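# With the sequence up front, the predicted model follows.
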Amino acid sequence: MVIERDRSNELYDLFRQCTSSQARRQEAPLHSSNEVQTFNRFAQGVSRDIAAVSDKIMQLAKVARNQSVFDDQTAVISGLASSVKTSLQKLHDDMDTLETLKTQSLASQRGTGGNNLFRGNALKTSQKHNETVIDTLKSRLASTGQTFRTTLQSQSKTLRSNANRRFQFTSSDQPQSFESALFQEQEQQQQQQQLMSGNTNTQYYRQRLDAVRELEAAVAEVGEMFSDFARLTHEQEDVVLRIDVDVDRALENVNAGSNELIRYLSNISSNRGLILKIFAILFFFLMFFGFFVVH
């Protein structure tokens, strides 16, 4: 005889527990996704800013190449250099902010959700992704800063060269004095023009000297700003070299494994021939003895 028992309450309790646990699982990713989305949006903004700075540096290099002795583009070059330096300083600060957002994102993800294996793997994957994004942006920013530094150094050399060439073109010896009274007035006018030209050249050289000093100061600031990023770039190069070595070793192991498989296949093939011969001999003896037994 079967005894019936009402277990509807247990079923309802189990259903409520499943519903509440599912709701908690749905709320946790929404909270963590906001932090992750903030990090991703900020990283995308930093990437766009780096691209914009690279375009400015290319424009600066183009203006510097097109500059000649009598085509002064110092004002344009100084404006672009100042804009790029300000943007690089902002990007340097943005990288610190990005590090803070990465820490907050990981902390929020650890604070929500369970401690199961899937959650732990998701946290490790997210942490690895964030670190890769930051390292990539740092590498791009370091490369951009190095390009800007090289451009400023080249522009500084160009300014010195143009100043020397202009000095050779504009400087001249004292004009020959004429004893005739007819040329006295003309000689005085020439001397006045030469004095005015000398004052203009002096002012020009002072401007070039100030421009060179500004560029050299910018080079020093950029060098100090990106010394850490340069170190990071060298470390990444070492990592890449180690990865190449590991890939070569893995390729050697794969080739060795392939050779072992081919050798094993050849052994199996030779054993297969031997087994077929044994079965053929047995079949022959069976047929032979069966023939004589039957007869």
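Looks like it arrived, so ask away.

# CA only for contacts and neighbour counts going forward, please
OK.

# Can you tell me the closest non-neighbouring residue to T144?
Nearest non-adjacent residue to T144, counting by CA to CA, 6 or more residues apart in numbering: S54, 6.3 Å away.

# dropping in the other structure now:
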Amino acid sequence: MGVDRLSLNALRAFEATARLRSFSAAANELSVTHGAVSRHVRMLEDTLGLPLLRRNAHGTDPTAEGQRLAEGLSRGFQLIQASVEQLKPGPLTLSCSESIMMYWLLPRLSRFQEVNPDIELRFNMGYGPVNFARDNISVAIRLSTIEPPKEVIRTGAVTEWIGPVCSPSYLRSLRVTSPADLARARLMVSRTRPQAWEDWSQCCGTDLGALHIAEAFNHFYLLIQAAKCGLGVANVPRMLVHDDLNSGALVAPLGFVAGPHKLSVWVAPHLSRRSDTVKVVDWLTDELRTSEPHRLSMAPA
């Protein structure tokens, strides 16, 4: 059987379906109909003469043969994408969480644009694993809890500092002067970091015992807003509340400590030597190191 008999569209449809475990998700990614994806996969199975997917009520799972084919196709499509980008460079895409974008990156972005007016940056909101080629991501800011791709270039690692913050009015009503006073507080967390209070307790060497979390929010930006509105005490990374602390919208009665995680800048290897990539990475690295302190401090910020 010749390779020229295989449809590229069918191969793409199958790779996306096997990776996403869903015809509907594959159709959405490829901007085609569910039926078109299903027909392409069935045609590929007929051409190869063997089943590639196990279909069930909950989705699809690749067979052993299908998994081997899907892995090879994923590598191939990523190589195609990387090769095209090397020949025809486009705008760089920076990926980071919504909270980092809102509270850390955007307030600093004008400084980068003033120095580099010719560099166009696009943005991808995310905080999980990264596939540089598939998702067309050039540079990413990620926490050390996320497993990096094998080929990634990592740079600019800094320790993330964490601590409790609240509104000035809430602090006046609660009078928090020591970690023990938090037992009387309404503690809040982000669901993206449910263990934040335990991490802080261990890092500052304080045994708070069994903690009661009064409320959890889906994102840090909602958690920070709740703290500003006087709804309780939030445990957050310092980099996200730097401006609110300076403006007085929030206070940090117990200061901040070096947390258990680090932040790094990840770079797509096929774009790492582009001059605009180097400028973006150098700027991000400098900003991270400037915004995060380097010595332990329990003093109020």
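That came in fine, so what should we check first? Model, not experiment: these values are computed from the prediction.

# What TM-score do the two superposed chains give?
TM-score for the superposed chains, counting by TM-score structural alignment, normalised by the length of structure 1: 0.22, backed by 103 aligned residues with a CA RMSD of 6.0 Å.

# re the thing from before, do you know how far the residue nearest to T144 of structure 1 is from L141 of structure 1?
From S54 of structure 1 across to L141 of structure 1, the span is 9 Å (CA to CA, to the nearest Å).

# out of these two, which sits in the more crowded spot?
L141 (26 against 20; other CA atoms under 10 Å).

# which element is the more buried one on?
Assigned by DSSP states H and E, L141 of structure 1 belongs to helix 117-170.

# can you give me how far that helix is from the chain middle?
Put simply, helix 117-170 of structure 1 sits 9 Å off its chain's centre (CA atoms, centre = their mean, to the nearest Å).

# after it comes which helix or strand?
As assigned by DSSP H and E, the chain's next helix or strand after helix 117-170 of structure 1 is helix 184-225.

# now the helix holding L141 of structure 1 and helix 184-225, what's the angle there?
Using axes from the mean of the first three to the mean of the last three CA atoms, to 10 degrees, the inter-axis angle of helix 117-170 of structure 1 relative to helix 184-225 is 160 degrees.

# name the helices or strands packed onto helix 117-170 of structure 1?
Helix 117-170 of structure 1 is packed against helix 8-66, helix 74-111, helix 184-225, helix 227-294, with contacts defined by 3 or more CA pairs under 8 Å, 6 or more residues apart in numbering; DSSP states H and E.

# Report the angle between the shortest one and helix 184-225.
Using the same axes, to 10 degrees, the direction of helix 74-111 of structure 1 lies 10 degrees away from that of helix 184-225.

# on that earlier part again, looking at the helices and strands packed on helix 117-170 of structure 1, which is buried most?
The highest mean neighbour count among those, using mean count of other CA atoms under 10 Å, belongs to helix 74-111: a mean of 17.

# ok, back up a step: could you dump the helices and strands packed on helix 117-170 of structure 1 into CSV and include distance to L152 of structure 1?
Shown next, in CSV, are these (distance: least, CA to CA, whole Å):
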stretch, distance to L152 of structure 1
helix 8-66, 9
helix 74-111, 8
helix 184-225, 6
helix 227-294, 17
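
# right, and these - which one's nearest N162 of structure 1?
helix 184-225 (9.2 Å; CA to CA).

# any residues touching the strand or helix carrying V236 of structure 2, and which ones?
Here V236 of structure 2, judged by DSSP H and E, is contained in strand 233-237. When contacts are defined by CA atoms under 8 Å, 6 or more residues apart in numbering, strand 233-237 of structure 2 is touched by residues 160-166, 185-189, 196-197, 200, 220, 223-224, 227.

# For burial, what's the neighbour tally of F112 of structure 2?
Residues within reach of F112 of structure 2, counting by other CA under 10 Å, total 14.

# these two touch, right, it and W283?
Yes - taking contacts as CA atoms under 8 Å, F112 of structure 2 lies within contact range of W283: 7.3 Å.

# quick one, longest strand in structure 2?
Determined from DSSP state E, the single longest strand within structure 2 is strand 153-165.

# Would you mind getting the angle between that one and strand 233-237?
Going by the same axes, to 10 degrees, strand 153-165 of structure 2 makes 160 degrees with strand 233-237.

# and after strand 153-165 of structure 2, which helix or strand comes next?
helix 168-174.

# quick one: buried residues of that next one?
Within helix 168-174 of structure 2, the residues scored as buried using 16 or more other CA atoms under 10 Å are 168, 170-171.

# of these, closest to A64 of structure 2?
Among these, and counting by CA to CA, the member closest to A64 of structure 2 is Y170, at 57.9 Å.

# can you give me the strands in the stretch 201-301 of structure 2?
Counting by DSSP state E, counting those that start in this stretch, residue ranges of the strands within the stretch 201-301 of structure 2 are 213-217, 233-237, 257-267.

# now those strands as JSON lines including mean neighbour count and distance to L94 of structure 2?
Listed next are the strands of the stretch 201-301 of structure 2 as JSON lines, based on neighbours: other CA atoms under 10 Å; distance: least, CA to CA, whole Å:
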{"stretch": "strand 213-217", "mean neighbour count": "15", "distance to L94 of structure 2": "25"}
{"stretch": "strand 233-237", "mean neighbour count": "26", "distance to L94 of structure 2": "20"}
{"stretch": "strand 257-267", "mean neighbour count": "21", "distance to L94 of structure 2": "10"}
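
# out of those strands, which comes closest to F14 of structure 2?
strand 257-267 (28.3 Å).

# now for the closest one, which elements pack on it?
So strand 257-267 of structure 2, by 3+ CA pairs under 8 Å, 6+ apart, packs with strand 139-143, strand 153-165, helix 196-203, helix 275-291.
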